[in-house]
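Engineer: here's a sequence, model it:
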Amino acid sequence: MAAVDETGTNATTTGGPAPLDLRNIAQAPKALLHDHLDGGLRPSTVVELAADCGYDGLPAADADSLGRWFRDAADSGSLELYLETFAHTVAVMQTAEGLQRVARECAEDLAADGVVYAEVRYAPEQHLEKGLTLDEVVQHTLEGFRQGESAARAAGKQIRVGCLLTAMRHAARSREIAELAVRYRDQGVVGFDIAGKEAGFPPSRHLDAFEYMRANNAHFTIHAGEAFGLPSIHEAIAFCGTDRLGHGVRIVDDIHPGDDGTPQLGRLAAFVRDKRIPLELCPSSNVQTGAVASIAEHPFDVLARLRFRVTVNTDNRLMSDTSMSREMKALVDAFGYGWSDLERFTINALKSSFLPFDERLALIDDVVKPGYAVLLG
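Structural biologist: This next block holds a predicted model:
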């Protein structure tokens, strides 16, 4: 299948491209915008941290069984049930040592998978049970990311991790978390987010936090259009002014076949596309939570061909038993994508990141394009 770039132009490859297998995809430079810190722990780390902190609520005692349990429990078809699995990971992330270790290993694991830039999010308000303050939670997590970046460099890998601070949409601390994000934005925090159950907890409940971010010229994204559909997306854009849509997969509900069979965009879908509002799509997770029925039926390809700003993401690597390479391979298998497509999705992500423009450009020109040139042959 010919690749289609963001302007709709057919892109062709020359020479001998590398086979599109997992090993080669892992070597490709990748950018990740939607990854939850508490959804990406190594099963072995969960077991060890649980022993260290005295948490005895794990549903399995060994790492292999626990990893299978997370995957099977998250594969529920319900966002609410999917979110219940996080009780176990959050429980072991309540100490300085635990937070640093999880953040360090996150950076190491992403770098080993070829991710050169990642924005990793978590909710500081969920890590206070052992007496840490919000500031201490952020400080220890940022230190862990820096340790992971250093370890990756020592292993010959390049990665930069930016942190997104998340407020829980069912709670009432979003303004406080927004202030925290601004306070640490020169130390590795690149933005703000809200997450949690969409139904009954619209983003407009947190307008004060979003207004604070805008007043301080700070970036934010909003989980919207995963479980609740178009109303959630509309509020996130029209009332809250989000920079990106966390998931946003249900924007496809505003796209319908016209009389001639070609897709016709409704006003909201057209606005999202025309304003180049990035979609943080998470294919495997979207299947697990019931947002879509299967990877083959995921609207990713429809949205990509209609020239939405689509990006590929992991969401929760532990719960989905996934990685960026596996997410890309799943899309390759489902839709016949080539290296040019994967390069485009990666550049989309970097264009949409919360890095300064010159730093985004440097990663695209100096890392991503040369990396894919080798794979394209």
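
Engineer: going by C-alpha atoms from here, please, whenever you check contacts or count neighbours.
Structural biologist: Noted.

Engineer: you'd agree D208 is in a strand?
Structural biologist: No: secondary structure assignment (DSSP: H, G, I helix; E, B strand; the rest coil) places D208 in helix, not in a strand.

Engineer: all helices in the stretch 151-300 of the chain, in order from the N-terminus.
Structural biologist: Taking DSSP state H, counting those that start in this stretch to define them, one finds helices in the stretch 151-300 of the chain at 174-183, 207-215, 230-234, 267-274, 283-288, 300-305.

Engineer: can you tell me which of those helices is most buried?
Structural biologist: Mean neighbour count, computed with mean count of other CA atoms under 10 Å, is highest for helix 283-288 among these, reaching a mean of 25.

Engineer: could you report the neighbour count for N10?
Structural biologist: Neighbourhood size, N10 [other CA atoms under 10 Å]: 12.

Engineer: and it, how far from S340?
Structural biologist: Distance, N10 to S340, using CA to CA, to the nearest Å: 10 Å.

Engineer: between these two, which contacts overlap?
Structural biologist: Both N10 and S340 are contacted by 3-4, under the criterion CA atoms under 8 Å, 6 or more residues apart in numbering.

Engineer: what's the nearest residue to A152 if we skip its chain neighbours?
Structural biologist: In this structure, A152 finds its nearest non-sequential neighbour in E108, 5.6 Å apart by CA to CA, 6 or more residues apart in numbering.

Engineer: what's the answer for A107, then?
Structural biologist: Take A107 and drop its neighbours on the chain: the residue closest to it by CA to CA, 6+ apart is G148, 4.9 Å away.

Engineer: surely T311 touches L303?
Structural biologist: No: taking contacts as CA atoms under 8 Å, T311 lies outside contact range of L303: 10.4 Å.

Engineer: the helix or strand where Q139 lies: which residues count as buried?
Structural biologist: Per DSSP states H and E, Q139 falls inside helix 134-154. By neighbour count on 16 or more other CA atoms under 10 Å, the buried set for helix 134-154 is 134, 136-152.

Engineer: check contacts around A270.
Structural biologist: By CA under 8 Å, 6+ apart, A270 has no neighbours at all.

Engineer: please tell me how far it sits from E280.
Structural biologist: 17 Å.

Engineer: what's the answer for L33, then?
Structural biologist: 7 Å.

Engineer: how many other residues sit next to A3?
Structural biologist: Burial of A3 is recorded as 20 neighbouring residues (other CA under 10 Å).

Engineer: isn't it right up against R305?
Structural biologist: No: look at A3 against R305 with CA under 8 Å: they stay out of range, at 9.8 Å.

Engineer: returning to what we had before: so which of the helices of the stretch 151-300 of the chain is nearest L363?
Structural biologist: Across these, L363 has its closest neighbour in helix 300-305 (22.3 Å, CA to CA).

Engineer: I'd like the next helix or strand past that closest one.
Structural biologist: The helix or strand immediately downstream of helix 300-305 is strand 310-312, counting by DSSP H and E.

Engineer: before we go on, could you also do this sequence so I can check it against the first one:
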Amino acid sequence: MRVLALAVLLLTTNIPAQEPAPTAEQLHGQLPPSSIYDEIMRPLDATRADVGNWSDTELMALTSAMNLSHTECERLDPAPHVGEELYSYARLCSLGRDWKRTYKAATEYVLDDKAPHRPSAYYLAVQADLNMHHVEDVLLLLKDMDTRLPLTPETNAVYDYVLGLVEFAVPSAGIDAALIRQPKLLEAVSGHNPLLTPGVAEVSAWHLQELLRFDNRVPAEIAGALNDLQLAIAARTAPLTATDAYAAAVAQRRYEAIGKPMPAFDVSRTAGPKTYGAHLSDVNLYVLYPEDCASCASIPEAVAVLRKGLNIRAQAWPLVEVRPTEIKPSPASTPNPKTDPPTLYTHAELLKQLGATAVPFFVLTDGKGNVRLLTNGSRGWLYSDGNGDILAQTMMERIVAHDDNERGAAMDKAAHEKLTQPQ
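Structural biologist: Below is the predicted model:
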């Protein structure tokens, strides 16, 4: 009877339905002043950090400092340096772009277990290696850092620096770098690393998922990594701060947009003689940024130059987000549809919908209009590097080549099945 009564109680008790997770917009409204300030300052800091935005006077001062640093790095080489002077010597040589001496000094410095600037020294070492195009050695340095140091905001920044430079140029190396970090990263996601907040770690973990998708890894590998991340999230025993929760929600939104149609957008006006048609090519690049992005003024011209090198299977557009509440451009800066580079303007809030956290924001879609890649990027991706390669174009060609291979494999399979069918 007591068992029956308990069963009846369980059946009649109102069990509250699980509430849906708050959206990124709802979480944004809960951000503290410090996070709002950081968010507002981020575009300004990025503009200041971009040497392309510096004045001629600042560039002259930088060139002078680099030349003098190179001379002094070479002059001081024969003398032995230890401790913090060894670290300062590595910094001096880095400013002078003497990468061999930078690497030697930085890698000697990190061997001292009590050295206080080891994360920064690893940063200098991988910077030197990347400039010398020693990608494999960079991975060895990351493994060494993973062995010697805990995952902190400083060491996490070293991984992010490496990923930012290799993840799309050499996707397999980017994934290898991310996988070195992944075990400690998942510990931080679950809240078991007091040195790195769970939300910051989760953002990095979602980024690995994006890289696996872009590199077209097998579904089992992608699903396995996603399951590991979800288990780490479920293992948390304390809620995220408002700042961490918002950052994680935006990162998840960005990942979940991959493979789905790009959000529809109106074209409120265009610039340039080339008219926009909504028809899709085999691969389509959209470079998104808000109308008030002062450092983005050169993007339309860069995209126009890039477009000239594309074949008929690809297209590229600057896509400028117009925000109604912002001050309108002056008449002098109003686009001239006859002479300005082709540019699209829209009132759609695409940057928010796609989880952009910085601009310019690169979106690549396929012939079906599905998002294949979306990421914060650099204006430098639109320009030729020292080898004559344009990273944005390389990324586009990778998608076309993969889809061609998929179609070819499907056709071969269909032909084989037709031949083997009984007559």
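
Engineer: TM-score of the superposed pair?
Structural biologist: With the length set by TM-score structural alignment, normalised by the length of structure 1, the two chains reach a TM-score of 0.31; 192 aligned residues with a CA RMSD of 6.6 Å.

Engineer: just the strands in the stretch 251-377 of structure 1 please.
Structural biologist: Here the stretch 251-377 of structure 1 has its strands, by DSSP state E, counting those that start in this stretch, at 255-257, 263-265, 279-281, 310-312.

Engineer: those into TSV, with extra columns for mean neighbour count and distance to I222 of structure 1?
Structural biologist: Supplementary listing: the strands of the stretch 251-377 of structure 1 in TSV, determined by neighbours: other CA atoms under 10 Å; distance: least, CA to CA, whole Å:
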stretch	mean neighbour count	distance to I222 of structure 1
strand 255-257	14	21
strand 263-265	16	22
strand 279-281	28	10
strand 310-312	27	15
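
Engineer: reformat these as JSON lines; add distance to E179 of structure 1.
Structural biologist: Putting the strands of the stretch 251-377 of structure 1 into JSON lines (distance: least, CA to CA, whole Å) gives the following:
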{"stretch": "strand 255-257", "distance to E179 of structure 1": "37"}
{"stretch": "strand 263-265", "distance to E179 of structure 1": "37"}
{"stretch": "strand 279-281", "distance to E179 of structure 1": "24"}
{"stretch": "strand 310-312", "distance to E179 of structure 1": "28"}
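
Engineer: tell me which helix or strand V371 of structure 2 sits in.
Structural biologist: If you go by DSSP H and E, V371 of structure 2 is part of strand 371-376.

Engineer: same check, this time on Q315 of structure 2
Structural biologist: Using DSSP H and E, Q315 of structure 2 falls within strand 314-321.

Engineer: measure V203 of structure 2 to D244 of structure 2 for me?
Structural biologist: Distance of V203 of structure 2 to D244 of structure 2, computed by CA to CA: 9 Å.

Engineer: repeat for L6 of structure 2
Structural biologist: L6 of structure 2 sits 42 Å away from D244 of structure 2, taking CA to CA as the criterion.

Engineer: count the neighbours of S340 of structure 1 for me.
Structural biologist: Counted with other CA under 10 Å, the neighbours of S340 of structure 1 add up to 21.

Engineer: nope, L68 of structure 2 is what I meant
Structural biologist: For L68 of structure 2, the neighbour count with other CA under 10 Å is 14.

Engineer: packing partners for the strand or helix carrying it?
Structural biologist: According to DSSP H and E, L68 of structure 2 maps onto helix 56-75. In terms of contacts (3 or more CA pairs under 8 Å, 6 or more residues apart in numbering; DSSP states H and E), helix 56-75 of structure 2 is packed against helix 83-95.

Engineer: ok, residues contacting the helix it packs on?
Structural biologist: 65-66, 69-70, 72-73, 81, 99, 101-103, 105-106, 109, 115, 117, 121, 124, 128.

Engineer: the same query, at a cut-off of 6 Å, please.
Structural biologist: Here helix 83-95 of structure 2 makes contact (CA atoms under 6 Å, 6 or more residues apart in numbering) with 66, 69, 73, 102, 105-106.

Engineer: the helix or strand just after that helix packs against which elements?
Structural biologist: Downstream of helix 83-95 of structure 2, the next assigned helix or strand under DSSP H and E is helix 99-109. Contact here means 3 or more CA pairs under 6 Å, 6 or more residues apart in numbering; DSSP states H and E; on that basis helix 99-109 of structure 2 packs against helix 83-95, helix 118-131.

Engineer: in the shortest one, what's buried?
Structural biologist: The reference is to helix 83-95 of structure 2. Buried residues in helix 83-95 of structure 2, defined by neighbour count with 16+ other CA under 10 Å: 86-95.

Engineer: ok, back up a step: can you check what angle separates the helix holding L68 of structure 2 from helix 99-109?
Structural biologist: Taking axes from the mean of the first three to the mean of the last three CA atoms, to 10 degrees, helix 56-75 of structure 2 and helix 99-109 form an angle of 70 degrees between their directions.

Engineer: which positions in helix 56-75 of structure 2 come out as buried?
Structural biologist: For helix 56-75 of structure 2, using 16+ other CA under 10 Å, the buried residues are 66, 69-70, 73.

Engineer: in a markdown table: those, plus distance to T12 of structure 2.
Structural biologist: Conversion of these to a markdown table gives the following (distance: CA to CA, whole Å):
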| residue | distance to T12 of structure 2 |
| --- | --- |
| M66 | 76 |
| S69 | 78 |
| H70 | 79 |
| C73 | 79 |
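
Engineer: which of those residues lies closest to D403 of structure 2?
Structural biologist: D403 of structure 2 lies nearest to M66 out of the buried residues of helix 56-75 of structure 2, by CA to CA, at 45.0 Å.

Engineer: what about N131 of structure 2, how many neighbours?
Structural biologist: By the criterion of other CA under 10 Å, N131 of structure 2 has 13 neighbours.

Engineer: quick check: it vs W99 of structure 2, distance?
Structural biologist: Using CA to CA, N131 of structure 2 is found at 7 Å from W99 of structure 2.

Engineer: not counting sequence-adjacent ones, nearest residue to L32 of structure 1?
Structural biologist: Spatial nearest neighbour of L32 of structure 1, excluding adjacent residues (CA to CA, 6+ apart): A118 at 4.6 Å.

Engineer: tell me which element that neighbour is part of?
Structural biologist: Secondary-structure assignment from DSSP H and E places A118 of structure 1 in strand 115-122.

Engineer: packing partners of that strand?
Structural biologist: Using 3+ CA pairs under 6 Å, 6+ apart, strand 115-122 of structure 1 is in contact with strand 30-36, strand 160-168.

Engineer: what's the burial count for I36 of structure 2?
Structural biologist: 15.
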